[in-house]
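Enquirer: Here's a sequence, model it:
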Amino acid sequence: MSIKICLVSNTSWSFLRFRTDVIRSLVHAGHEVVLLAPPDEHTKPLAELGARIILLKSLSRKGLNPIKDFMLYKEFSQIYAAERPDLVFQYTIKPNVYSTMAARRYRIPAIAVITGLGYAFINKGVVTFIAKQLYRLALRHTKWVWFLNHDDFHFFVARKLVDRAKARQIPGEGINCFDTFNPELITVADDGDAMVRFLFIGRLLYDKGVAEYVAAARRIRKKYPDTVFWIMGYLNVDNPTAVQQAQLDDWVADGTITYLGAIDDVRPVISSCDCVVLPSYREGMSTTLQESAAMAKPLIASDISGCKELVDDGVNGFLCRVADVDSLVACMERILELTPMERQTMGVNGRKKMVNEYSVDRVISIYHEAIADIIQQQNDKKIKQIS
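Expert: You can find the predicted model right below:
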C-alpha cells in the first residue's frame, strides 16, 4: 500500500546533500513524495529524484520573529489542508515546531528528526530558552522524535522536551558506502611526493572549528613546512558565526591554508588527502566525517556529540578536545608520525565502521518501518470503522 508523504526542511540543499537515497527509496516504493523547502540553487536538481516540490515562502532560517513564524505556521496549515498527506517527516527546528503544529491541526502523523541543536543551543540565552519551550510544546504532538546522536537524545529526554516513549536514536542520515562513497570508484593520480595533506570540509563557520584548524595549521607548518592544509566548503552562509571573506583572504594570503571553494563532488578531494579534520563545537551526526571514513581516510575530530561516535580513538583516527588548538596540533602530529601504511590501515578501519554501523540501508529500513506502522494503523482504523 502506498501513501502520500511530505518531507520538510529549511533548505532544498539539505535534501540533496543528506537525503537523496532516502527520497529515492520512498519514490521507488510507490509512495507519493512531496518535498517542502525554500527555493535555492539546488531546488531544480531535486525534481530529478522523482518527488514533487512545494516551495516555502515564509521559512527564514534567521532568528525568532513571532510574525514571520506565525506566517510559516499558516503556510504549513494551508499546504496540509490542500495536500492531506498521510505522514510528515521534518528536519531542523522551525519545520519541527511549526510543521508539527500545522500537521496536528489536520490529525496528520508527524515525525520530527533532530539533526542537531545548532547555534541556538551552543550560545545559551533567551533564544535557547525560547527554543526549548517551542520544542516542548510541539514535540508532544509528534508520532516519534528521531535523534542522530545519544547526547541530543539524552538532552531532550532529561529536560522533558520529549516523552521518552516516542524518542529514538537512529544512525545518522546514512551513508551510501558502495554506490557513492566508495574509494574504489575514484582514481587519483599518485604524484609521488611525501607531503601529508589535511582537509577541512564544511561550512566556514567558527562553530565548526575552522579558526582552530587554521591556528593549528600555522603551528604545524612551522615544524613540518611541507604539510598542506586544505579548506573546502561554503563561505558567507546565513549563520551568525560565519567566517567572512576578508578573514579567509588573510588566511590564504599568509600561506597557511589553500581554499578549494565549495565543490559538489567531494570524493576526488577526499581521495587526494591523507586525513580529514573537523574540530567542530557541536554536530548532529557529522556527514562529512562519515563520508570521509567511508572513503577510507583517517579522521581527526572533536571529542563531542556527533563526532566522537564516528572515531574510535587510535583505531580510525584521533579525538581532540573541543576549541583546544594544543590538542588539535597534538592529533595532527600523531597523524604525521604515522607511516603511509599505518594511515592506510586507519582508513580501512574507518570504512569498515561506516559499512557496519552507518550504512544508508539501515536508515532507509527505519523509514520504511515507520511508514509500515502508519499504514497498519490506517488499516486498523478502517476495519474498526467498518465493524
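
Enquirer: CA only for contacts and neighbour counts going forward, please
Expert: Fine.

Enquirer: What ranges does this structure have for its strands?
Expert: Using DSSP state E, the strands of the chain run over residues 4-8, 32-37, 52-55, 87-91, 110-114, 144-147, 167-169, 197-201, 228-232, 258-261, 275-278, 299-302, 317-320.

Enquirer: Take those strands and write them to a markdown table, including mean neighbour count and distance to V311.
Expert: Compiled in a markdown table, those are given as follows (neighbours: other C-alpha atoms under 10 Å; distance: least, C-alpha to C-alpha, whole Å):
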| stretch | mean neighbour count | distance to V311 |
| --- | --- | --- |
| strand 4-8 | 22 | 30 |
| strand 32-37 | 22 | 32 |
| strand 52-55 | 16 | 37 |
| strand 87-91 | 23 | 25 |
| strand 110-114 | 24 | 21 |
| strand 144-147 | 23 | 19 |
| strand 167-169 | 18 | 18 |
| strand 197-201 | 24 | 16 |
| strand 228-232 | 22 | 21 |
| strand 258-261 | 15 | 25 |
| strand 275-278 | 26 | 11 |
| strand 299-302 | 29 | 7 |
| strand 317-320 | 24 | 6 |
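
Enquirer: Next, format those as JSON lines and append distance to G125.
Expert: Formatted as JSON lines, the strands of the chain follow (distance: least, C-alpha to C-alpha, whole Å):
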{"stretch": "strand 4-8", "distance to G125": "27"}
{"stretch": "strand 32-37", "distance to G125": "28"}
{"stretch": "strand 52-55", "distance to G125": "32"}
{"stretch": "strand 87-91", "distance to G125": "23"}
{"stretch": "strand 110-114", "distance to G125": "20"}
{"stretch": "strand 144-147", "distance to G125": "23"}
{"stretch": "strand 167-169", "distance to G125": "26"}
{"stretch": "strand 197-201", "distance to G125": "29"}
{"stretch": "strand 228-232", "distance to G125": "31"}
{"stretch": "strand 258-261", "distance to G125": "33"}
{"stretch": "strand 275-278", "distance to G125": "26"}
{"stretch": "strand 299-302", "distance to G125": "24"}
{"stretch": "strand 317-320", "distance to G125": "27"}
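
Enquirer: Relative to D250, which of the ones you listed is closest?
Expert: In this view, those are compared for proximity to D250 by C-alpha to C-alpha, and strand 258-261 is the closest at 11.2 Å.

Enquirer: Mind checking the strands of the chain for the one nearest to P45?
Expert: Within the strands of the chain, the stretch nearest P45 is strand 52-55; the backing value is 10.7 Å (C-alpha to C-alpha).

Enquirer: So which elements touch that closest one?
Expert: Counting contacts by 3 or more C-alpha pairs under 8 Å, 6 or more residues apart in numbering; DSSP states H and E, strand 52-55 is packed against strand 32-37.

Enquirer: Please give the structure of this sequence too, so both can be compared:
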Amino acid sequence: MSHLNAVPEPSRGLVVLVSNTSWYLYNFRRGTICALRAAGFSVVALSPTDPFSQRLEDELGVRHQHLNLDGKGTSVLGEGRSFVGLALTLRRMKPAFVFNFTVKANIYSGLACRALGIAYANNVSGLGTAFLHDSWLFRRVRALYGFANRGARRVFFQNQEDHRLFHAHGLLKATPTTVLPGSGMDLTRFAFSPLPDGPLTFVMVARLLGDKGVREYASAAAQVRKAHPDVRCLLVGPLGISNRTAITADEVTAWVNAGQLEYAGETDDIQPFIRQAHVLVLPSYREGMPRTVLEAAAMGRPAIVSDVPGCRHAIRADETGWLCEVRNADSLAQQMLIAVKRPREQLAEAGIEARALMEAEFDEAIVIRAYVSCLDAVGEPVL
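Expert: Predicted coordinates for the structure are as follows:
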C-alpha cells in the first residue's frame, strides 16, 4: 500500500505487540502500529492466527507470528504450554520492547518478559472474567497478574476505577501508571454522520458474551418491540468466541425466530451499522473503555450503557447518553423505551454532543504519544 512506502527502514530495534486476537490489534491498535513503524521500529504482531493476521501484514506492514493462546483455556497443562511457547518465542526474537494487550497476554507475556529481562508495558483494557467472578482459580490469576504488572515499565489503564482497584488489591506497587482515554479514536476514519430517516433503530456491537450483556439486550429488545413493533434492534458481533461466558448460536437463533432482534453476524466494518442506527446500546457488566461506544459517539450517535466502570466513563450521562442498571433487562428496556419517545431532534443533539466529547478528550493521538514515549529509553535493563 502507498502509505507504507513512505515508512523508513527499521533502525531502532524490534517492538512486539502481544494480544489474544489479531482482530484486536488490527482494529484497536492500527494507529499505534503505524506510529511505531514511522518512528523507525520493526513491529511484530504476536497473536493467534485469525482472518485479520494477514491484514496486519498486507495493510499495516508488520510481521505476524502465531501465538498458541486459548482465551477460555484453564487446564494447567494447556496453559503451561502456551506460556512456555510464548517465552521461547520472545527469547528468540530478543525485542527491544513488548506491549501487552488483553488479560492473558498481560499475564503470560508479562511474566515471560520479566523472566527474560525484556522491557514491557501492560495495557488493562478491561478486567475480564478474572475480576467479574470469584473462585480459587481466579484469585490465583489475579495474584499472577500483580506479579506481572510489578515488573512492567508502565501499566496503562482506560479508566480511573480500574486503576484504583488494581492499587487496592496490591497489583501495581510502585509501577508507573497512566490512565488513557481507551485506545483512542481515529476521528477521520470515524466521521460524523447525521441520524437516518426511517424507524428508530438500536444497535449493539460486541463480542457475543454473557458478560457483555447480550442476554439483557435480547430481553429488553423483546419488551421494546412488543410495545413498538416498528422499532429495529440490531445485534452485530462474532459468535464462537473463546470465552467461558460465550453466547451460543442456538440462543441467537431463538431470539431471531421470536422477532426480538436482527442478528447481522460478524463484520470488520461497523460503520454501516452505526449509520443506520439512532442509538447504540451496550449493557456490559464492566469495561475498560468500550470501543464501540466511542466509535458510535465519533459518528454522532448517543448510547445507552450500563452504570459500571468503563461504560459510564465513555459518556456524559444525560448529555451524550443514558445509564441503565447492570444485569437488569427491565432497566435497559425502560431507557430504550424513553429513547423511542424522545423527539429525533433530541437524539440528534445528544449525538452532536457525543462527537464533541470525542474531539475534546478521546483523540487517538493522545494514546499514541503515550505508547511511543515508553520507547525513549529502550535498551535499559529491567530490574
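
Enquirer: ok so, going back, nearest to Q377 of structure 1, of the strands of structure 1?
Expert: strand 87-91 (11.8 Å).

Enquirer: what about the counterpart of Y145 of structure 2 in structure 1, how many neighbours?
Expert: Counting by TM-score structural alignment, Y145 of structure 2 lines up with Y135 in structure 1. Counted by other C-alpha atoms under 10 Å, the residues lying close to Y135 of structure 1 total 20.

Enquirer: Same question for E380 of structure 2.
Expert: Considering only other C-alpha under 10 Å, E380 of structure 2 is surrounded by 11 other residues.

Enquirer: Relative to E283 of structure 1, how far out is the nearest residue to Y80 of structure 1 once chain neighbours are set aside?
Expert: Sequence neighbours aside, A103 is the residue nearest to Y80 of structure 1 in space, at 6.7 Å (criterion: C-alpha to C-alpha, 6 or more residues apart in numbering). Separation of A103 of structure 1 from E283 of structure 1 (C-alpha to C-alpha, to the nearest Å): 28 Å.

Enquirer: So which of the two has more stuff around it?
Expert: Comparing A103 of structure 1 with E283 by other C-alpha under 10 Å, the one with more neighbours is A103, at 25 against 22.

Enquirer: quick one: that one and P109 touch, right?
Expert: Yes. With the criterion set as C-alpha atoms under 8 Å, A103 of structure 1 and P109 qualify as a contacting pair; they are 6.9 Å apart.

Enquirer: who touches both of these two?
Expert: Shared contacts of A103 of structure 1 and P109, defined by C-alpha atoms under 8 Å, 6 or more residues apart in numbering, are found at V88.

Enquirer: counterpart of L56 of structure 2 in structure 1?
Expert: Aligned partner of L56 of structure 2 by TM-score structural alignment: L46.

Enquirer: Tell me how many other residues crowd that match.
Expert: The burial count assigned to L46 of structure 1 is 18, neighbours taken as other C-alpha under 10 Å.

Enquirer: And for the one 5 residues further on?
Expert: Neighbouring residues of A51 of structure 1 were enumerated by other C-alpha under 10 Å; the total is 20.

Enquirer: Now it. Nearest residue, chain neighbours left out?
Expert: Using C-alpha to C-alpha, 6+ apart, the nearest residue to A51 of structure 1 is V33, at 5.0 Å.

Enquirer: wait, what's in contact with the one you found?
Expert: In this structure, V33 of structure 1 makes contact with K4, I5, C6, L7, I23, L26, V27, G50, A51, R52, judged by C-alpha under 8 Å, 6+ apart.

Enquirer: Please say which position in structure 2 the second one maps to.
Expert: Using TM-score structural alignment as the criterion, the counterpart of I5 of structure 1 in structure 2 is V15.

Enquirer: ok, that match - contacts?
Expert: F41, S42, V43, V44, P95, A96, F97, V98, F99.

Enquirer: if we go to 6 Å?
Expert: With C-alpha atoms under 6 Å, 6 or more residues apart in numbering as the criterion, the residues that contact V15 of structure 2 are V43, P95, A96, F97, V98.

Enquirer: could those residues go into a markdown table alongside distance to C233 of structure 2?
Expert: As requested, the contacts of V15 of structure 2 are exported to a markdown table (distance: C-alpha to C-alpha, whole Å):
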| residue | distance to C233 of structure 2 |
| --- | --- |
| V43 | 40 |
| P95 | 46 |
| A96 | 47 |
| F97 | 44 |
| V98 | 41 |
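
Enquirer: Return the member of the residues you listed nearest to P51 of structure 2.
Expert: Sorting the contacts of V15 of structure 2 by distance to P51 of structure 2 puts V43 at the head of the list, at 18.9 Å, by C-alpha to C-alpha.

Enquirer: so how far is S11 of structure 2 from that closest one?
Expert: Distance check for V43 of structure 2 against S11 of structure 2: by C-alpha to C-alpha, it reads 11 Å.

Enquirer: likewise F192 of structure 2?
Expert: To S11 of structure 2, F192 of structure 2 is 38 Å away according to C-alpha to C-alpha.

Enquirer: Spell out, range by range, the helices that occur in the stretch 51-200 of structure 2.
Expert: Taking DSSP state H, counting those that start in this stretch, the helices of the stretch 51-200 of structure 2 run over residues 53-60, 76-93, 103-116, 129-132, 136-150, 160-168.

Enquirer: Make TSV out of the ones you listed and add distance to R312 of structure 2.
Expert: Listed next are the helices of the stretch 51-200 of structure 2 as TSV, based on distance: least, C-alpha to C-alpha, whole Å:
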stretch	distance to R312 of structure 2
helix 53-60	32
helix 76-93	34
helix 103-116	21
helix 129-132	17
helix 136-150	24
helix 160-168	11
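
Enquirer: Can you tell me which of those is most buried?
Expert: Ranked by mean neighbour count under mean count of other C-alpha atoms under 10 Å, the helices of the stretch 51-200 of structure 2 are led by helix 103-116, which reaches a mean of 23.

Enquirer: quick one: it to structure 1 mean distance?
Expert: Superposed on structure 1, helix 103-116 of structure 2 shows a mean distance to its aligned partners of 2.1 Å (mean C-alpha distance after the TM-score superposition for structure 1).

Enquirer: from the chain's centre, how far out does that helix sit?
Expert: Centroid separation for helix 103-116 of structure 2 versus its chain: 19 Å, with C-alpha atoms, centre = their mean, to the nearest Å.

Enquirer: Report the aligned residue range of structure 1 for that helix.
Expert: If you align by TM-score structural alignment, helix 103-116 of structure 2 falls on residues 93-106 of structure 1.

Enquirer: Quick one: residues in contact with that stretch.
Expert: Counting by C-alpha under 6 Å, 6+ apart, Y73, F76, S77, Q90, A112, A138 sit against stretch 93-106 of structure 1.
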